[in-house]
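Student: Test case, fold it:
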Amino acid sequence: MRLPLLLVDPPLDPSGDEARSALRRELLKPEYHDTDVLGRVLDWIDHALDQTVDRATSAPPLSTFAAIVAFLLLGLGLAWLLSRVRRTSRLAGARGPVVEDRTVTAAELRAAAERALAAGRHGDAVVEGFRALTVRQVERGWIDDRPGATAHEVALSLAAAHPDQERRVAAAAGLFDEVRYGDRPANGDQAAEVLALDDALAGVRR
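Tutor: Now for the predicted structure:
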């Protein structure tokens, strides 16, 4: 009579309780409680890269190539992420007033925006165009003259005065901040849309 074969899990070394205790002791170390997340990520990447290079010396050429490509892609992704984080931080901390010169008129700002658009300076056209529509709405009494108002604050006032244009106003205000304070490039269509919004808010038909 043949007895059934029983599969028994091998004993854990260390045991489950010992492993949990070791993990708790490890997590109590100060290096796990700092706020330098980016530094830890970079340290991890550096360590992983060192291990990959060590293993690559004995790995087949195809595996080595694949590992190099993977780390290049990881590096590019990290660089893109860092650029986004820095741009967002700069934008969040550097937002300023829409109109800095309180003596300039809407007509002057609009003319400057049109010259910039014609010259291919689309970022300048966006900035001057949004300033033009802001000053024009103040001149016509649709919104209050609030020195130092940010694009977000201007957008809230414009949306209250022109609820049917709320979406376009919010988009133009966000674009103004990104171009003026976030160093984001703009294209011709975006600049033209800001000028078209100025016309729409002013009731101009083209």
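
Student: switch to C-alpha atoms for all contacts and neighbour counts from now on
Tutor: Will do.

Student: What are the boundaries of the strands in the chain?
Tutor: With DSSP state E, there are no strands along the chain.

Student: For the comparison step, fold the sequence that follows:
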Amino acid sequence: MSGAGGTTPARLLIRASGDIPVDTPRVPAREAARHELSKPMYHENDPNPFQRALDHVWTWIGDLLSSASGAAPGGPAGLIVLVLIVIALIAALLWRLGTPQRGQRTADALFENGPRSAPEHRAAAEAHAAAGRWNQAVQERMRAIVRSLEERTLLDPRPGRTADEAAVEAGRTLPAHAARLRAAAREFDDVTYGGRSAGQQAYLTVRALDLDLESATPELTGALRGAAE
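Tutor: Predicted coordinates:
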């Protein structure tokens, strides 16, 4: 309060129980009010820590979008156009490249359901083809090719072999069919890991390779050719 001879520190008047005004300094009064407001009864409806954290996140996202819309040409409308362009570019890239391949394939990438004979894989392939399930038909026909080569001892049976590995190994023994084997392996990988869809022609191509390989004879290497002579 102000006096005639100058000013005095601001004080609060608090009535004591006897209705006698009590002159209390400002700092102790503030501490008393803070202590009073810290009581649980005043915070029963406060949001929990998770809700407060979520509110902070939404506030941060809102501020970020506001800043971006202010910086983007055309304001909020320009920001929306930019977001749509980015989404379209990502969609086009995924369509062109296919879905990302798994970082680590299963231990038995080619034969996922255990060992089966080549005729069994061929029968499964024909059943899928008859139903128009071309992806599964291509997969089973490629498995029939590899299993047939293993059964003819042109490939060593090896769990965990991939289609690519089988094509490369078989191509050394059957060099006349090496390019077609690699193409069939790529088709298998595309439909199994790349998210692509095969068609009837893709299946017929792999099927024709399987039929041709049944009568194919291995080409002897230099060492084996000399031993045979």
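
Student: Nearest residue to the residue most central in space within structure 2 in space, please, no chain neighbours.
Tutor: In structure 2, the residue lying closest to the centroid (CA atoms, centre = their mean) is P100, at 7.3 Å. With sequence-adjacent residues excluded and distances taken as CA to CA, 6 or more residues apart in numbering, P100 of structure 2 is closest to G194, at 6.6 Å.

Student: what sits against the aligned partner of that neighbour in structure 1?
Tutor: Residue correspondence to structure 1 (TM-score structural alignment): G194 of structure 2 is matched to G182. Each residue near G182 of structure 1 by CA atoms under 8 Å, 6 or more residues apart in numbering is listed here: R87, T88, R90, L91.

Student: Look up how far R90 of structure 1 lies from G182 of structure 1.
Tutor: Using CA to CA, to the nearest Å, G182 of structure 1 is found at 6 Å from R90 of structure 1.

Student: Equivalent analysis for A67 of structure 1, please.
Tutor: For A67 of structure 1 relative to R90 of structure 1 (CA to CA), the value is 34 Å.

Student: ok, now D54 of structure 1?
Tutor: 39 Å.

Student: and stretch 114-122 of structure 1, how far out from the chain's middle?
Tutor: 26 Å (CA atoms, centre = their mean, to the nearest Å).

Student: typed the wrong thing, it's stretch 104-113 of structure 2
Tutor: The answer for stretch 104-113 of structure 2 is 19 Å, by CA atoms, centre = their mean.

Student: Pull up the distance across that stretch, start to finish.
Tutor: 18 Å.

Student: how about that stretch: buried residues?
Tutor: The neighbour-count check on stretch 104-113 of structure 2 (16 or more other CA atoms under 10 Å) flags A109, L110, F111 as buried.

Student: any idea how far whatever residue of structure 1 lines up with the first one lies from E114 of structure 1?
Tutor: In structure 1, the residue paired with A109 of structure 2 according to TM-score structural alignment is P97. If you measure P97 of structure 1 against E114 of structure 1 using CA to CA, the figure is 21 Å.

Student: and if you look at H47 of structure 1?
Tutor: Counting by CA to CA, the gap from H47 of structure 1 to E114 of structure 1 is 54 Å.

Student: Looking at these two, which one has more neighbours?
Tutor: A direct count of neighbours by other CA atoms under 10 Å for H47 of structure 1 and E114 places E114 higher, at 21 against 11.
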